[in-house]
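Peer 1: Next input, structure requested:
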Amino acid sequence: MTYLFDGQLQRYYYDLHGIQYNYYAVVKEGGRFVLKPKLDVPENRFYLKKLIHIYEGKLNDIGDTDRSLSKRWFENPHNSGKVKRLTNHLYNYYRNVTNASADIFLWTIFKDFKKKIQGKGFIKEEPKDNTEPIGQACFTAFNLRATNKYRHKTVLAFCLNRYMNPFEKRFFSQHNVQVDEDLLALSDLLQWVFRSAVRDGKPDQLYVPSKRMRTLLVKWLNSEI
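Peer 2: Coordinates of the predicted model:
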């Protein structure tokens, strides 16, 4: 079971190999859960708009273009000054805007650039043995899935702009498999956000400096995607 299957790599491999699939949703009826065809199940996102508080302010100026905060953006040496600004923005959000403590703060970026961005107070990441019953880390991978260990986190920062690896995209294109990069990006963002307290119906504060990623999230909350 997953969410936004249409935007995930698994779906593209299914299409590549001609594997058929149908869509179902889990619905509670009479005290038990049943599967129903997805199109018959309306999705209520209104309550999530009240829970996910997206930061809107000057700290977002670092991500105004479509490619800002993408992996290539971080790799470009001409953006080193902007990377430093992002470091300052993230620390400002953590320390001044939200005044969060490490135990409720969760953030992510491309792993290769973590050390360039991390600031004092939120460096810790998941141990390799992954045995902690409650997630003590502040940093996790942006594609983190299938864990409830971070459901106590209420202040979040998603500091990247997700695109498919260009070699992977070219591979699928050569085999006539159409990739929706916006849906792929949104899927990863939602999966990551729903590791946090919002999964229990509790409010989150969320910093998404990439305008593209932020816009996708707002459109999803408004049921425009």
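Peer 1: CA only for contacts and neighbour counts going forward, please
Peer 2: Will do.
Peer 1: Wait, residue 152 touches residue 200, no?
Peer 2: No. In this structure residue 152 lies outside contact range of residue 200 using C-alpha atoms under 8 Å: 9.1 Å.
Peer 1: Of those two, which one has the most company?
Peer 2: residue 152 (22 against 11; other C-alpha atoms under 10 Å).
Peer 1: can you confirm that one is in a helix?
Peer 2: No. Counting by DSSP: H, G, I helix; E, B strand; the rest coil, residue 152 is not found in a helix; it is coil.
Peer 1: Contact partners for it?
Peer 2: By C-alpha atoms under 8 Å, 6 or more residues apart in numbering, the residues touching residue 152 are 104, 196, 197.
Peer 1: tell me the contacts of the second one?
Peer 2: Read that as residue 196. Contact analysis of residue 196 by C-alpha under 8 Å, 6+ apart lists 148, 150, 151, 152, 153, 154, 204.
Peer 1: Residue 155 is in contact with the last one, correct?
Peer 2: Yes. Here residue 204 lies in contact with residue 155, judged by C-alpha under 8 Å, at a distance of 5.8 Å.
Peer 1: Identify the residues contacting the residue most central in space within the chain.
Peer 2: Note on the chain: the residue nearest the mean C-alpha position is residue 189, at 1.8 Å, using C-alpha atoms, centre = their mean. Contacts for residue 189 were tallied using C-alpha under 8 Å, 6+ apart; they are 142, 143, 158, 213, 217.
Peer 1: Now, of the residues you listed, which are buried?
Peer 2: Among those, those classed as buried by 16 or more other C-alpha atoms under 10 Å are 142, 158, 213, 217.
Peer 1: Now show me the structure for the sequence below, then we'll compare the two:
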Amino acid sequence: MIKFIDAVMGSGKSTYAIQYVTSSQDTKFIIAAITLSEVERYSQACGLPQPQSEFSKINDLENRIKRGESVVITHALLLSISENKALLHRLMQQEYVLILDEVLSSPIYPLAIEKDTLKTLQLAGLIEIHESTGKIQWLGEAEYEDRVSLRDACLNGEAYAGDDSFAVGLICKDLFKAFNSIVVLTYMAEYSLMYKYFELYSFPVSIVTLKNGKETNELPVFSGKQFRNLITIDAVKRRILSDIKLSSSSVSKMNAKKAERVSKAISGFFDDNRNKANKQDRLWTTYKAAMGKFSGSRARPLYDATNFLQHTSRGTNDYQNVVAAAYALDKHLNPGIVKFFARKGISYKKRNGKQPSGEEMWALSEMLQWLWRTRIRKKQSIELYVPSERMKRLLSNWLT
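Peer 2: This is a model prediction of the structure:
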């Protein structure tokens, strides 16, 4: 059974998990967190060990599981378990419970291929594509050094073809089958790719929330009214860029003139907040491919690569003193993943009047995770610049 604990950031999900672990002495746990600092925090709070790396962490983890020890690991180490069939078998035998602090970032992910790649690989006898399901079977050698991402997706998980120009990979479902039960701590669970992943494989899933630190079957509250006095969204007219699109495809094709307008707008925002935030107290993001286009270009720029944080970042507390932040992108689900869902009969709900669509809620949840790297996680106010009109609307509606 998979249970999502769905509650807004700062509502006590990790405290709940720590109490659950420390009060369940006869249960074997694996706690998986995103960052090493969070692993350390859980390790100390629960009195549980972390795998050591004298030889390799995966070998140490395997030995600890053989002995039936509870342990705290990173998401990355958890994913590496899926490649170890013997270790998965031992997990199942020992009836471990997995506590996952935050959803895995890419349980379903696009594979980098060019047009006609799949057709070429088929003709070469390296893959076979199931006619009705689109599942790709790898027929080549495991050591084949070309198309490594596709090869590994097929061998370590699953891969599915769309048309000739895209394919998606899925992490190995056996990883989740190996646990007696799974608890996932997150916010806006039903809009996450991980929830859709479990839906795809028909895993039994439930969603609960927290009230006064305890589980309740009430519906999660998708409102940020309690934070509206902590987030000031920049509204300076000269920084409104309603004619500039900031989706991934748009920024990759953006000309130098438009990119300079975005860069100047971000610089202007940070300049206006110079007295509130030194450079180390500023944070910005965009799609990584556009980072160079938008970076500050002065001799002593107000922002650059040193205070850039990837828009996919979760879990880290390294930026909790940030006062001013710029979120310079318009987040959309990868079109290949959307097509894959449609082929499998899985979809996000459509927009209904003022109610955002499921894909918009996914975009909002991703944005909130990034924002919560700043000092708002300490319930301290921040200044925020959001040049994308769509992302600004989603956030503003959430705050009201």
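Peer 1: List the TM-score for the superposed pair.
Peer 2: Once superposed, the chains reach a TM-score of 0.83 (TM-score structural alignment, normalised by the length of structure 1), with 201 aligned residues with a C-alpha RMSD of 1.8 Å.
Peer 1: quick revisit: under the alignment, what does the residue nearest to the centre of structure 1 map to in structure 2?
Peer 2: Residue 189 of structure 1 maps onto residue 367 in structure 2, with residues paired by TM-score structural alignment.
Peer 1: Can you say which helix or strand has its match in it?
Peer 2: Element membership for residue 367 of structure 2, per DSSP states H and E: helix 358-371.
Peer 1: helix or strand right after that helix?
Peer 2: Using DSSP H and E, the next helix or strand after helix 358-371 of structure 2 towards the C-terminus is strand 382-385.
Peer 1: what angle separates the next helix or strand after that next one from helix 358-371?
Peer 2: Sequence-wise, the next helix or strand downstream of strand 382-385 of structure 2 (DSSP H and E) is helix 389-399. Using axes from the mean of the first three to the mean of the last three C-alpha atoms, to 10 degrees, the inter-axis angle of helix 389-399 of structure 2 relative to helix 358-371 is 80 degrees.
Peer 1: Show me what helix 389-399 of structure 2 is packed against.
Peer 2: helix 358-371 (3 or more C-alpha pairs under 8 Å, 6 or more residues apart in numbering; DSSP states H and E).
Peer 1: tell me which residues of stretch 186-202 of structure 2 are tucked away?
Peer 2: Across stretch 186-202 of structure 2, burial judged by 16+ other C-alpha under 10 Å covers 186-198.
Peer 1: Sorry, slip of the keys, the one I care about is stretch 386-394 of structure 2.
Peer 2: Buried residues in stretch 386-394 of structure 2, counted by 16+ other C-alpha under 10 Å: 386, 387, 388, 389, 390, 391, 392, 394.
Peer 1: Against residue 314 of structure 2, how distant is the match of residue 189 of structure 1?
Peer 2: 10 Å (C-alpha to C-alpha, to the nearest Å).
Peer 1: for residue 169 of structure 2, same thing?
Peer 2: Taken as C-alpha to C-alpha, the span from residue 169 of structure 2 to residue 314 of structure 2 is 22 Å.
Peer 1: Of those two, which one has the most company?
Peer 2: Using other C-alpha under 10 Å as the criterion, residue 169 of structure 2 and residue 314 rank with residue 169 on top: 26 against 21.
Peer 1: State the helix or strand in which the more buried one lies.
Peer 2: The secondary structure element spanning residue 169 of structure 2 is strand 167-170 (assigned by DSSP H and E).
Peer 1: So which elements touch that strand?
Peer 2: Using 3+ C-alpha pairs under 8 Å, 6+ apart: strand 167-170 of structure 2 touches strand 108-111, helix 148-156, strand 158-161, helix 335-343.
Peer 1: So which of the ones you listed is the most surrounded?
Peer 2: Most buried of these, by mean neighbour count (mean count of other C-alpha atoms under 10 Å): strand 158-161, with a mean of 23.
Peer 1: so where in structure 1 does that strand end up aligned?
Peer 2: Strand 158-161 of structure 2 corresponds to no residues in structure 1, going by TM-score structural alignment.
Peer 1: swap in stretch 81-88 of structure 2?
Peer 2: Alignment of stretch 81-88 of structure 2 against structure 1: no match, by TM-score structural alignment.
Peer 1: measure that stretch end to end?
Peer 2: Start-to-end, stretch 81-88 of structure 2 (C-alpha to C-alpha) is 7 Å.
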